[in-house]
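**Q** below are the sequence and a predicted model; questions follow.
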Amino acid sequence: METLIDYVLANGKITFDDKPLTLLDFALFNELGYLQLIEHLPNEWKKQDEICIHDLAPLFHESKQAIQFTFLNTKERIVLFEAFLRAKRYCHVTISHYVNDVNTEFERQFAAVVFSIPESKTHQIVFRGTDDSLIGWKEDFKLTYMREIPAQRAAVVYLRTILPILSGEVIVSGHSKGGNLAVYAAANMSEDMQNRLSLIYMLDAPGFRKVFLESSGYRRVSGKIVSIKPHESVVGVMLTSDRSPLIVASKDRGMAQHLLLNWGIDKETDSFLGLEQLSPMSQKLEKTFAIWNQRLSHYELKNLFDLLFDLLIEEGVSSLDDLSGKHPLELRKHLEVYRQLTPQQRRLFVKAFNLFILAYRSSKLPKVKADKELLRLPEFFNRQK
């Protein structure tokens, strides 16, 4: 199955004059938004208001051997970036207005960048999805119980600041949490500013609470939203969405389908390889998440996710990379903190675990006592030290 990398390789010599921007070009720019390009540049480069990405090629090739693959800078994204740098099609594309903010005090993870294509006078504002920081992942789960998470607030400020500066066509996009931020920010603009936006790409992104979908700001931009999800979407079926998505094939399975570089493409149509509907597993998960959120109060959800993440953060774990590189014994040591839960805290974990399993099994919940232990959590979480 061919992917976005194959699209870049096949179209590298075709200019935008010969082939206008396609959906796959927008997906490409969105994926490049995950790379931490600016952080590793010399200081004199960082001071520039706008950088032509192809000018980075010499620096990239000099440091290629020293590149360390991380949660964001994956091997596949580096391969994509290398193909991008070799492609004549993208030789004039620039980046600007880069922001990367991980704030532990305010529990906010936010990053955004503008890609500009001068040949077509088009700008794509890309909101990055979740990085590897535990703060970022904790913030994601706040979507289940907060009206507005800190990253959403930052996205509104960013779009309100950047949009008046740009002339020409403007597209907003994001993958995962970034797609949620793109829609949220667009919905909170004035009507005049919303009219500046051509399209909003929501790539396997979590949805929203129903009160947001009923807002006038959202209704004004909903017709511009293009929602795309892989066949076995997990993240994209969290919370609620009223947009009919384009379902795409993937060369991988399960959670690995969340990665955009695993999605299949159709070279004939310059689009993703479409399917008729989500997989049975994904459809069932969509119902499961809905039931789970209905049966757990906002207070319980907050306490659950505070417990889940804060205990690890207090242990000095700040990122998924901190955990992924650990020896199993070291990893087990970090997870020991969960044995220190109080009986009340363990009951909350048991309740949440049971509700999720029951909801997935039946897509509806029988009447059970909230604290009844129908299924046992793994013994590791229940036993005392």
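**A** That came in fine, so what should we check first?
**Q** alpha carbons only for contacts and neighbour counts from here, please
**A** OK.
**Q** going along the chain, name the strands of the stretch 51-200 of the chain.
**A** Using DSSP state E, counting those that start in this stretch, the strands of the stretch 51-200 of the chain run over residues 94-103, 108-117, 122-127, 169-175, 197-203.
**Q** now do the first one: distance to the chain's middle.
**A** Read it as strand 94-103. 16 Å (CA atoms, centre = their mean, to the nearest Å).
**Q** quick one: Phe141 from His298, how far?
**A** Going from Phe141 to His298 by CA to CA, to the nearest Å gives 11 Å.
**Q** so for Arg253, which of the strands of the stretch 51-200 of the chain sits nearest?
**A** Between Arg253 and these, the tightest spacing by CA to CA is seen for strand 197-203, at 17.0 Å.
**Q** burial measure for Lys351, as a count.
**A** Lys351 is flanked by 22 other residues according to other CA atoms under 10 Å.
**Q** show me which positions of the helix or strand where it lies end up buried.
**A** In the assignment (DSSP states H and E), Lys351 maps to helix 343-362. By neighbour count on 16 or more other CA atoms under 10 Å, the buried set for helix 343-362 is 346-360.
**Q** what about versus this one:
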Amino acid sequence: MANIMDYIDWRGDLPFRYSPFNVVDNLILSQISYVNLHNIVPKINSCFDISLSDACTRYFYIHDMKKVMKDLSICKPCMLLKKVAQSRRYKNIRLSNYIDIVDEDHEEQFSAVLMKLSDGTYYVSFRGTDDTLIGWKEDFNMSYMDCIPAQVEAANYINLVCEDLNRKIRVGGHSKGGNLAIYSAIHCDDSIRDKIIAVYNNDGPGFTRDVIESSQYKSIEDKIFTIVPEQSVFGMLFDRREQYKVVKSSESGIMQHDAMTWQVFGADFEYIDDVAKLTKVVDDSIKSWIESLNNEEKAKFVEALYKVIKGTGIRKVSKLTSSKIKSAGIILKSYNSLDDETKEMVINVLNSLRIQYQRNFFSSFFRKKQARFNL
């Protein structure tokens, strides 16, 4: 089974003028934004840029390869950077206007970089949720906030860096980065929106019903390309109007969110007809659960979960997953430190999710049985 690394082996020698930009290129560029390019790519408002090849050289001059490989949260994007930097197709891409914000006080995690391709077009790459705890907290805030700080930042960013560009623009991102790409295209100035030819959402969450029914959303709906894996969780959250394609993955469950597992065929992905039936059950359950809670209940629940995780002293999500048994004990200890009222609220909310899942699971099961009976 082939992935984006194999794609670079196959087509990395083909410049964009011979083989036009495609959806696989989009996924590759969306992954580069996960690399920490601080002090490597010129910051926002700078008139300078740097080639992707030179950026890679600087990165591995600053960062020890062995340490990078041991860090599971960054090793894959960094290895991808090294591979594209050696390919004719990508190495001369010009990187500029790098921004990276992690602000615990404002509960914001945001990063983006502007890329100029050899065909003269631009790709704005928005980073998805990184390894920081505050980044995940901001994601959960989407469940009850009209907009999160990263979304506002995304709209401001594209207005600022694309204002004077006179070429076609593509906008994209993976995970939350895909959501930010759509949000920025919705809320950017009209003059910039007219230059946007494609918006790529790679397994990123949707929006509230109010957003997708807005005139701004409808104005770019035909430009949105949403791709999710068969067992997508993140990409099926909230609502959307645009159609989506389902890509094959070499992994299962939540691990399908990893872009490195998406299967490539030629200059495109390998697709299947729809997401898995169990994925739809989980998706319907989460949506019903979210809709059953008011904003105050959602906010209290999210704050309680964040307090529990933060109380462990852990600040990186990868630390939680690297030793599940040890992490479970630390989390339980932190949970027990909550007051009784908060603990009861957390249990009640989680029980409501369990009930919604059971209801949707059995409803799906009986619909399937009924359909077979009617044949």
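**A** Everything's here; your move. Predicted model, so just to flag it, every value in this text is computed and none were measured.
**Q** quick one on the thing from earlier: give the aligned range of the helix holding Lys351 of the first structure in the second structure.
**A** Aligned using TM-score structural alignment, helix 343-362 of the first structure spans residues 340-359 in the second structure.
**Q** quick one: that stretch to chain centroid distance?
**A** How far stretch 340-359 of the second structure lies from its chain's middle: 27 Å, per CA atoms, centre = their mean.
**Q** list of residues touching that stretch?
**A** Under the contact criterion CA atoms under 8 Å, 6 or more residues apart in numbering, stretch 340-359 of the second structure has outside partners Val281, Val282, Ser285, Ile286, Ser288, Trp289, Phe301, Ala304, Leu305, Tyr335, Asn336.
**Q** 7 Å instead, please
**A** With contact meaning CA atoms under 7 Å, 6 or more residues apart in numbering, stretch 340-359 of the second structure is reached by Val282, Ser285, Ile286, Ser288, Trp289, Phe301.
**Q** that older thread, find me the equivalent region of the very next helix or strand once past the helix holding Lys351 of the first structure in the second structure.
**A** Next helix or strand after helix 343-362 of the first structure toward the C-terminus (DSSP H and E): helix 379-382. The counterpart of helix 379-382 of the first structure in the second structure, using TM-score structural alignment, is absent.
**Q** corresponding residue for Gly168 of the first structure in the second structure?
**A** Counting by TM-score structural alignment, Gly168 of the first structure corresponds to Arg167 in the second structure.
**Q** that match against Tyr123, yeah?
**A** No. Arg167 of the second structure is beyond contact range of Tyr123, at 10.6 Å (criterion: CA atoms under 7 Å).
**Q** between these two, which one's more packed in?
**A** Neighbour count, other CA under 10 Å: between Arg167 of the second structure and Tyr123, Tyr123 has more, with 24 against 13.
**Q** hang on, Leu278 of the first structure packs against Ile228?
**A** No. Using CA under 7 Å, Leu278 of the first structure is not in contact with Ile228; the gap is 10.9 Å.
**Q** shared neighbours, these two?
**A** By CA under 7 Å, 6+ apart, the residues touching both Leu278 of the first structure and Ile228 are Ile247.
**Q** so between the two, which is more surrounded?
**A** Neighbour tally, Leu278 of the first structure and Ile228, criterion other CA under 10 Å: the higher count belongs to Ile228, 23 against 20.
**Q** by contact count, what packs against the helix or strand where that one lies?
**A** According to DSSP H and E, Ile228 of the first structure maps onto strand 225-230. Applying 3 or more CA pairs under 7 Å, 6 or more residues apart in numbering; DSSP states H and E, one finds that strand 225-230 of the first structure makes contact with strand 197-203, strand 246-248.
**Q** cool, thanks, signing off.
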